[in-house]
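>>> Here's a sequence, model it:
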Amino acid sequence: MKMVNKKIGILTLALAMSLSSCKEDFLEAIPELSLSDATVFSTPARVESQVVGLYGSAKSGSLFGGRYLIYSDIRAEEFINRTTNSVTGYSTYQGNQDPSDTYIAAFWTQGYLTINRINLFLEGLTANPNSVSTALAANYRGEAKFLRALTYFSLVQFFAKPYALDNGASPGLPLRLKGEVTSANNNLARSTVAQIYDQVIKDLNEAENELPDNYSSALLRTTRAHKNTAIALKTRVLLAKKDYAGVITEANKIVSASAPFKSANRVAHELQSDVSSVFKAPYTSVESIFSFPMAETNAPGTQNQLGYYFNAGNVEYYLNPSGSGIYANPQFRAVDDRKTKLTVPTTSVAAFPSVTKFSGVSPYIDFVPNIRYAEVLLNLAEAEAEAGNQTRALALLKAVHERSDKGYDFGTLDKAGLVKAILTERRIELLAEGFRTNDILRRGEPINSFGAGAMIQPSETRYIFGIPLAETQTNPGIGN
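Have a look, this model is predicted:
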């Protein structure tokens, strides 16, 4: 295990450097760059530094710190490209990306790098049982498994056919659960989509059991996983499987039976009265279940930041004002706070509407939201509408919508109309947060791509991203 321990130090502790500037709690971790084999797990502080490094790896600008979310939004109909800048996702926007695209490959590379760091950490923690207390070891295992689940689930959305098309029978991803320190085990075939989902759910179930109920500060509660974080992510995963009963079961752990909807267990999650407050410093309201923190010394990097793409000051992509985009949808009225407070109708760069959720200026260090309570309520609403209590589904929908637009009347909705209204609400509420294309894919629907000027059908190769060349060239088992 000495060699493994050394590699853990190299791969994860160095990442603590990117988090060392924030002046609260775990973000103060000091990087330890030269550790001997014997000292990697010698103190609780060093073990926690490794955990911090796992979050640092996941929040890379090429993964959850920016581009992963951005590419999900720009593939569909909500945004129009202004600059034709090849560096900022233009090929994906046009629907002509291919496996040689280095920016798409970066999702894969950073994702698997993060997964490998997690695997190495879990192995090292097991091999050093006296490095921290039993309770802390469980806490850290839960955090690592949560991050592994988040990463695998996110990658399988982009690089494999949706579960809904064939109940997960299609080729998924190479399932790597062992830490690697050499290239000796590169040769690994793809597990099925269903097998990847099984592992994701297994990790989340185990994480839920091991994670703490809460943390000592609002910052930690928002930026490190706790039990409700794992539960909330399970509702997203099970929704993508169309396991509506499972979504309802999990969501009920953190959503009350009736309005006003809030969590009575552990962290008291609820919607904030002003939606814009969720996207302002300190970014730690109880609506924010999990976010990636940013600071000037660990910004996502040039041309990776959400603000760089969408803010009024730069506007790589502005909101589609035509009928196909959500901005013009009648459910998204002019009086809606999400329009009046989180978009601007015109800008100095382009005379078109822009998103201002991420309102910071360069270096764009707004926290990156990953899971919000509003999403959980909409996940539950969709599941109830599809296979449960439609009265409750409508109440959940109204709770989210009326928070920002109290005068809207949904009228009388049948099941199909209710589901459509909920899916439309997701486009409004979660705009520019990385959900749009994945919401299309998980339902097996065609992508209405503004950039491609066409409906991209599930049968087309470009419906999902191809496995990057870097993987096919180094892993002979990957197949097609």
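>>> use CA for all of it now, contacts and neighbours both
Noted.
>>> How about the contacts made by S60?
By C-alpha atoms under 8 Å, 6 or more residues apart in numbering, S60 lies in contact with 66, 110, 300.
>>> quick one: contacts for the first one?
What that stands for is G66. 60, 300, 304-306, 368.
>>> List only those of the residues you listed flagged as buried.
Buried by 16 or more other C-alpha atoms under 10 Å: 60, 300, 304-306, 368, out of the contacts of G66.
>>> Mark which of these are part of strands, please.
Members of the buried ones among the contacts of G66 lying in strands (criterion: DSSP state E): V368.
>>> Looking at the buried ones among the contacts of G66, spot the one nearest P212.
When those are ranked by distance to P212 (C-alpha to C-alpha), V368 comes first, at 22.5 Å.
>>> one more to put side by side:
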Amino acid sequence: MKLSSLYTKVASIALIVLLFSCQKYYDPTEFIDEESALTNEADVGTATIGTYAVLKNASYVRSGHFIMEYPGDAVAQGQSSGDDLTRAYRYTHINTSDHCTNFWSQAYKVIAAANKIIEFVPDDASAGLLQLKGENLFLRAMMHFNLVRIFGRPYPQKNGDNPGIPILREGLTDEEATSLSRNTVKEVYDFVIADLLKAAEMMTVAKSNAFASKEVAYALLARVYLYKEDNTNAVKYADLVINANRYTLLQGSEYSGYFRTLPESNRETIFCIRHTKVEDRSMSSIGSMYFSGDVSGNPLGQGVSGWAEIYASKKYYDFLTKYPEDLRNTFVTPYIADGKLQYNQKLTPVTPMYYVNKYSLQEGQINLSSPVYLRLGEVYLIRAEAEAKRGNVDAALTDVNKLRERAGLSGAALYTESKIQELGKSALDVVLEERYLELAFEGHRAYDLYRNNRPMERNYPGTHSLSNTPTTDLYQKILPTDNRVVFYIPQAEINRNSKLIQNP
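All right, here's what the predicted structure looks like:
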């Protein structure tokens, strides 16, 4: 069955999955006992598609993007918004944040749906059932990992001995599931790693990049180990992905069109949250916040096809355009009208309107995108960072240069050990700069800084200046130890579960 028709068919199934799998955690008084719903492999397959459908909800995808990407310095908000996303950008967090509440709730709904299948399928089941159980283990691990990243402090701070998020295992009673305390960051990481290792063992089918498979689990393991600063294992699992030869770094025009192509045909994407043409979210899409234009990618004014309120920051744009031949310039579309760069006039100083198109124009639809969660370019950078931290400078620079070469850079734009010494930089400096260039707008930047004990500094136009006196002072600096590095636990969850202790 084609993926598009499959997703359409399971829309109602996803609702059923929510009813029997998710209400158990969130509203036990409305829990519907559906123990008889899963009886065979076909049922489990259908329910698993339902879990992926739950993952695609805007409460997870859109809200998650806002609270992961907007605290970074690759983006600039050009005007205040009535949407809660402004608080994520400005670091003026509140405990009733809409996007945090949405993300927390939807992530646990995915976990609850996955748990139903994990509990049903025994570890000695058929290969087909184990494949499906492995996919749900991956989804459960992914949700816990993203939750602890947003609501728990980076692992290197106190070696994981900070409050994380509740671990929701399979097999809990209603009372147990609704009265969980926060596990430590370390406990959550250990749980995630165990799930991913088990998932990798169970998955034997190389599915498309809209589904989990062995290498997808390996790629996330590489990221988890990197964030944990277990650099040996980060290299190990990055190598397993790279050497599997399932994925290829896109080159030339294919790379320039990375985010516009049919996701299944993208040989670099390891895992994405697939959206089909009928799932275009229009003005409610992620891309709507970054871009307004026509189907050819030509920029137009705000409100034509999108809100276009979030731009590439001047800091990022200046760093990117140091090399005009860098193909990554194609992911930023300056809004030029009558031969002049346009500025958002709603702030002082005014904000240059550098549109971002990484979440637009998939398959020729302006606001359609399938957000990429894991891709081979990141895996090379995971390995590079881990090697830099192990003191293997040549290995780190080799991986960095591989990405710079595929971006069209050569000669003096490439790095050698002597060159970085002349620049007064370390190998880690170079890797983090390359992550800034390569993974911009994909939800990594702020966390990359904080987990490496580095501050996030903004000195460019944007609404962060509204936090200052005078508001024309553009400088904002967030230290990695700042309370604002993590978001508040949603107050609605604390009201529901008094064992949840709030972040300071």
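>>> follow-up on the earlier one: among the contacts of G66 of the first structure, which one lies nearest to S449 of the first structure?
Taking C-alpha to C-alpha as the measure, S449 of the first structure lies nearest L306 of the contacts of G66 of the first structure, at 20.0 Å.
>>> so that closest one touches D73, yeah?
No. If you go by C-alpha atoms under 8 Å, L306 of the first structure and D73 don't touch, sitting 10.8 Å apart.
>>> Check the spacing between the alignment partner in the first structure of G50 of the second structure and V349 of the first structure real quick.
Using TM-score structural alignment, the equivalent of G50 of the second structure in the first structure is G53. Distance of G53 of the first structure to V349 of the first structure, given as C-alpha to C-alpha, to the nearest Å: 38 Å.
>>> Next: D243 of the first structure.
With C-alpha to C-alpha as the criterion, D243 of the first structure and V349 of the first structure are 44 Å apart.
>>> Which one's more surrounded, G53 and V349 of the first structure?
A direct count of neighbours by other C-alpha atoms under 10 Å for G53 of the first structure and V349 places G53 higher, at 27 against 12.
>>> pretty sure that one is in a helix, no?
Yes. The assignment for G53 of the first structure (DSSP: H, G, I helix; E, B strand; the rest coil) places it in a helix.
>>> Can you find the partner of P468 of the first structure in the second structure?
Match for P468 of the first structure (TM-score structural alignment): P490.
>>> who touches that match in this structure?
95-97, 100-101, 104.
>>> circling back to that earlier point, quick one: which of the contacts of S60 of the first structure is nearest L211 of the first structure?
Once C-alpha to C-alpha is applied, the member of the contacts of S60 of the first structure that ends up nearest L211 of the first structure is Q110, at 24.6 Å.
>>> How about the secondary structure of that closest one?
Assignment for Q110 of the first structure (three-state DSSP): helix.
>>> tell me the contacts of the residue nearest in space to the middle of the first structure?
Nearest to the geometric centre of the first structure sits N370, at 4.5 Å (C-alpha atoms, centre = their mean). The contact partners of N370 of the first structure, taken as C-alpha under 8 Å, 6+ apart, are 64, 289-292, 433.
>>> Identify the farthest-apart pair in those.
F64 and I289, at 15.1 Å, using C-alpha to C-alpha across the contacts of N370 of the first structure.
>>> how close does the residue in the second structure that K406 of the first structure lines up against sit to V216 of the second structure?
Using TM-score structural alignment, the equivalent of K406 of the first structure in the second structure is L409. According to C-alpha to C-alpha, L409 of the second structure stands 29 Å off from V216 of the second structure.
>>> The two: who's more crowded?
V216 (27 against 18).
>>> can you tell me which residue in the first structure aligns to that one?
Match for V216 of the second structure (TM-score structural alignment): T229.
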